[in-house]
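Q: below is the structure, and that's it, no one-letter string:
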């Protein structure tokens, strides 16, 4: 992939830009295998899940810079000045096509972009998520209710310029912190969730919901977990760190009980609504995946999809001492994955795949099937 922004030194977020894709993928595979060489010595490595080199991102987190009436949408440079990246080649075509309309609306709103060095201004970010149906969730992150009312006043223009914007929200983030969002979210549209149709499964994304930024690779990841689960034929599945239910809903089947656990109440509500169309018995619960015990029978298979810190000693110890015959572990950090595998010697890795969720960067997803020693490998 060639990028004018990278070549000009305007943006260096993609650390592997210019490296041939086959080399990127081979290097990631080699790195993951090296890190897991001790804890997954006998694992069968399946072919890597590939991505498009460009036009793969379904989500854009755009920093608003510039000045009122003449904003930039992209990143900030080292001096805190806005760098406009509307022509970035990483985004899905349908998402990239929204940028100019959003830019026009932001310019016409006349809201002052937040000046990070000066700690002044109002509008911090515009965050857009694009669905396979060509619809968007649009979030404006502002400092105050003055910014909220400005966006509310501009909503008719946004809906006219961007009729595919299904959900529009404002997030209030008054503090000067290096985090994306604040605690309060105000939904301005009748629709509160964006439908993400992934074949037979439709997920529902609220403004704070996590979903993988590469839809095609996410589909393949869920399909791999489903294939392993169908071969293992569990009667009961627990999906810990379930989010909006991506793994749980893909593993749902007639005669199978699936239970999801997630700390975010809004994600659980969205997953529960999506579960109404799922086969089998699928329920979701609010709780800490590292300590909660859902009601009902113990699981035959457990899915864990933790943040970068991994599952930690507590949950690893529970899985090690438990009775689940199989575990599917989806990891975005191979170092914490290796640590967690070392804490679960009774669960041996039997199959694994690298999933290239983020081409042009060193980030990589790894999904493994673990089988308890003495349990038949599917």
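A: The structure has been received and is ready for your questions. This structure is a prediction, so every number in the text was calculated from the model and none was measured.
Q: C-alpha only now, for contacts and for neighbours.
A: Will do.
Q: please enumerate the strands of the stretch 251-378 of the chain.
A: 257-262, 281-286, 301-304, 326-331, 347-355, 365-372 (DSSP state E, counting those that start in this stretch).
Q: what packs against the last one?
A: So the one you mean is strand 365-372. strand 326-331, strand 347-355 (3 or more C-alpha pairs under 8 Å, 6 or more residues apart in numbering; DSSP states H and E).
Q: including mean neighbour count and distance to residue 371, could the ones you listed go into a markdown table?
A: A markdown table is the format used below for the helices and strands packed on strand 365-372 (neighbours: other C-alpha atoms under 10 Å; distance: least, C-alpha to C-alpha, whole Å):
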| stretch | mean neighbour count | distance to residue 371 |
| --- | --- | --- |
| strand 326-331 | 26 | 5 |
| strand 347-355 | 23 | 5 |
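Q: now those strands as a markdown table including distance to residue 232?
A: Converted to a markdown table, the helices and strands packed on strand 365-372 look like this (distance: least, C-alpha to C-alpha, whole Å):
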| stretch | distance to residue 232 |
| --- | --- |
| strand 326-331 | 8 |
| strand 347-355 | 12 |
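Q: still on that earlier bit, quick one: closest of the strands of the stretch 251-378 of the chain to residue 93.
A: Residue 93 lies closest to strand 347-355 among these, at 21.8 Å (C-alpha to C-alpha).
Q: got the angle between that closest one and strand 365-372?
A: Comparing the axes of strand 347-355 and strand 365-372 via axes from the mean of the first three to the mean of the last three C-alpha atoms, to 10 degrees yields an angle of 160 degrees.
Q: if I take strand 347-355 and strand 326-331, what angle do their directions form?
A: Calculated by the same axes, to 10 degrees, strand 347-355 forms an angle of 40 degrees with strand 326-331.
Q: report all helices and strands that strand 347-355 contacts.
A: helix 21-35, strand 44-45, strand 365-372.
Q: next one for the comparison:
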């Protein structure tokens, strides 16, 4: 993979870029196998390789410089902006849109936020591309002051780039390393981005999480569907359900699926997909995954046949792991972006053994990955 920014030392986000791709995969597989070695994995399936170019469906661009000459990219070690609008890791639609968005910053007089002086308004541009080539663009601002100018110039931008389906403003007034704030102002009629994955139309709203590698996300849900079909659960809980990728993928006749997600925005997205797909056996609730499993929230029933967990990097934690160990649940699908915390959680669940594990290279050219493990009761 060729990247002028990496070669020039301007950006090292893809820290493994200088390593041949086959060696990258082998190193990740070896690292995960070592972390899980004490847990008697039944079958290690071969890793799922990713393309190296054009795979990242979301750009998180720090905006620096001036309104007349904005820089979209990252900060270097001394806090100066590095322009990465042509980053080859992003999908083609994002790369095509970023120069146009930079020109829009100038046209709408959106002064980039300056960390040193705490002046300016525009902190980040967040751009997501769907498999259909539609885009969601979010302007992260310090205050609401520039919103009127964005509204004024937005119609011309939508004519210039008709693939812009969702445009919003996120307000982040605090001076700290937090990417976005709580308040979102949607400026378009369309409020969600349709993510078509292998026959499933997921909806992504501005503050919802989605896997950043569309091809690997598609394979992740396909694997989960295939493994679940083998164990044929009648009841499923999808804890940390997000916009519903796992829960909706596992929907089947005569199967009850419940998705639990802390983000109400993500639950709204999941419910929209469920309604459009006509899946009466699936429902979603906003709430804490651990509290739901422990019966601390309304609507809790008997433990299901299958539990799906897709936690953040910190893992599911000891409380939920202890409940899974004692619950009698026969199977768990554990999707992990950090095998170290997966191994720690497995230490708390000795009665659930990894029957099979597969690594998916969600983040090529880095040390990061996604691992799907099917745990079965011993």
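A: Nice, thanks for sending it over. Given the structure is predicted, the values throughout are model-derived calculations rather than measurements.
Q: and the TM-score between these chains?
A: Taking TM-score structural alignment, normalised by the length of the first structure as the basis, the two superposed chains have a TM-score of 0.96; 372 aligned residues with a C-alpha RMSD of 1.1 Å.
Q: ok, back up a step: pick the most buried one from the helices and strands packed on strand 347-355 of the first structure.
A: Greatest average neighbour count among these goes to strand 365-372 (a mean of 23), per mean count of other C-alpha atoms under 10 Å.
Q: equivalent range in the second structure for it?
A: Counting by TM-score structural alignment, strand 365-372 of the first structure lines up with residues 370-377 of the second structure.
Q: coming back round to it: make TSV out of the helices and strands packed on strand 347-355 of the first structure and add distance to residue 233 of the first structure.
A: Below are those laid out as TSV (distance: least, C-alpha to C-alpha, whole Å):
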stretch	distance to residue 233 of the first structure
helix 21-35	28
strand 44-45	20
strand 365-372	13
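Q: of the ones you listed, which is nearest residue 185 of the first structure?
A: Across these, closest to residue 185 of the first structure is strand 365-372 (C-alpha to C-alpha), at 29.8 Å.
Q: residues contacting the nearest residue to residue 51 of the second structure once chain neighbours are set aside?
A: Leaving aside its sequence neighbours, residue 51 of the second structure sits nearest to residue 364 (C-alpha to C-alpha, 6 or more residues apart in numbering; 7.6 Å). Shown in contact with residue 364 of the second structure (C-alpha atoms under 8 Å, 6 or more residues apart in numbering): 14, 50, 51, 52.
Q: tell me the spacing between residue 364 of the second structure and residue 95 of the second structure.
A: Applying C-alpha to C-alpha, to the nearest Å, the value for residue 364 of the second structure to residue 95 of the second structure is 18 Å.
Q: ok, now residue 13 of the second structure?
A: Distance of residue 13 of the second structure to residue 95 of the second structure, given as C-alpha to C-alpha: 17 Å.
Q: name the residue in these two with the higher neighbour count.
A: In this comparison of residue 13 of the second structure against residue 95, neighbours counted by other C-alpha atoms under 10 Å, the higher total goes to residue 95 at 19 against 12.
Q: pretty sure that one contacts residue 85?
A: Yes. With contact defined as C-alpha atoms under 8 Å, residue 95 of the second structure and residue 85 form a contacting pair (6.3 Å).
Q: how about the strands in the stretch 51-200 of the first structure?
A: 59-67, 70-76, 82-84, 123-130, 136-142, 165-172, 184-187, 194-198.
Q: which among these is found nearest to residue 28 of the first structure?
A: Closest among the strands of the stretch 51-200 of the first structure, using C-alpha to C-alpha: strand 59-67, at 22.9 Å.
Q: now do the closest one: everything it contacts.
A: Surrounding strand 59-67 of the first structure, the residues in contact under the criterion C-alpha under 8 Å, 6+ apart are 71-76, 81-83, 91, 95, 112-115, 123-130, 213.
Q: can you tell me which residue in the first structure aligns to residue 345 of the second structure?
A: So, by TM-score structural alignment, residue 345 of the second structure is matched to residue 340.
Q: its match and residue 311 touch, don't they?
A: Yes. Contact criterion C-alpha under 8 Å: residue 340 of the first structure and residue 311 qualify, at 6.8 Å.
Q: between the two, which has more neighbouring residues?
A: A count of neighbours by other C-alpha under 10 Å puts residue 311 above the other of residue 340 of the first structure and residue 311, at 24 against 21.
Q: which residue in the second structure aligns with residue 349 of the first structure?
A: Per TM-score structural alignment, residue 349 of the first structure is aligned with residue 354.
Q: check residue 269 of the first structure too.
A: In the second structure, residue 269 of the first structure lands on residue 268 (TM-score structural alignment).
Q: what about the closest residue to residue 50 of the first structure other than its chain neighbours, how many neighbours?
A: Leaving aside its sequence neighbours, residue 50 of the first structure sits nearest to residue 356 (C-alpha to C-alpha, 6+ apart; 5.6 Å). Residues near residue 356 of the first structure, counting by other C-alpha under 10 Å, number 26.
Q: show me where the stretch 151-300 of the second structure has its helices.
A: For the stretch 151-300 of the second structure, the helices defined by DSSP state H, counting those that start in this stretch occupy 214-231, 245-249, 264-277, 289-293.
Q: what's next to stretch 133-142 of the first structure, contact-wise?
A: Counting by C-alpha under 8 Å, 6+ apart, residues outside stretch 133-142 of the first structure touching it are 94-95, 122-130, 148, 151, 164-174, 180-181, 193-194, 196-197, 207.
Q: what do you get if the cut-off is 7 Å, keeping everything else the same?
A: Contact partners of stretch 133-142 of the first structure, identified using C-alpha atoms under 7 Å, 6 or more residues apart in numbering, comprise 94, 122-130, 148, 164-173, 181, 194.
Q: now do stretch 174-184 of the first structure
A: 141, 143, 144, 171, 172, 173.
Q: average offset between the match of strand 365-372 of the first structure and the first structure?
A: Stretch 370-377 of the second structure, aligned to the first structure and superposed, deviates on average by 0.5 Å (mean C-alpha distance after the TM-score superposition for the first structure).
Q: chain center to that stretch, what's the gap?
A: On the basis of C-alpha atoms, centre = their mean, to the nearest Å, stretch 370-377 of the second structure sits 19 Å off its chain's mean C-alpha point.
Q: now swap in stretch 96-114 of the first structure and tell me
A: The chain centroid and the centroid of stretch 96-114 of the first structure are separated by 25 Å under C-alpha atoms, centre = their mean.
Q: same check, this time on stretch 39-51 of the first structure
A: Here stretch 39-51 of the first structure is found 22 Å from its chain centre; the criterion is C-alpha atoms, centre = their mean.
Q: and what of stretch 13-27 of the second structure?
A: 22 Å.
Q: so which bit of the first structure is it matched to?
A: Against the first structure, stretch 13-27 of the second structure falls on residues 13-27 (TM-score structural alignment).
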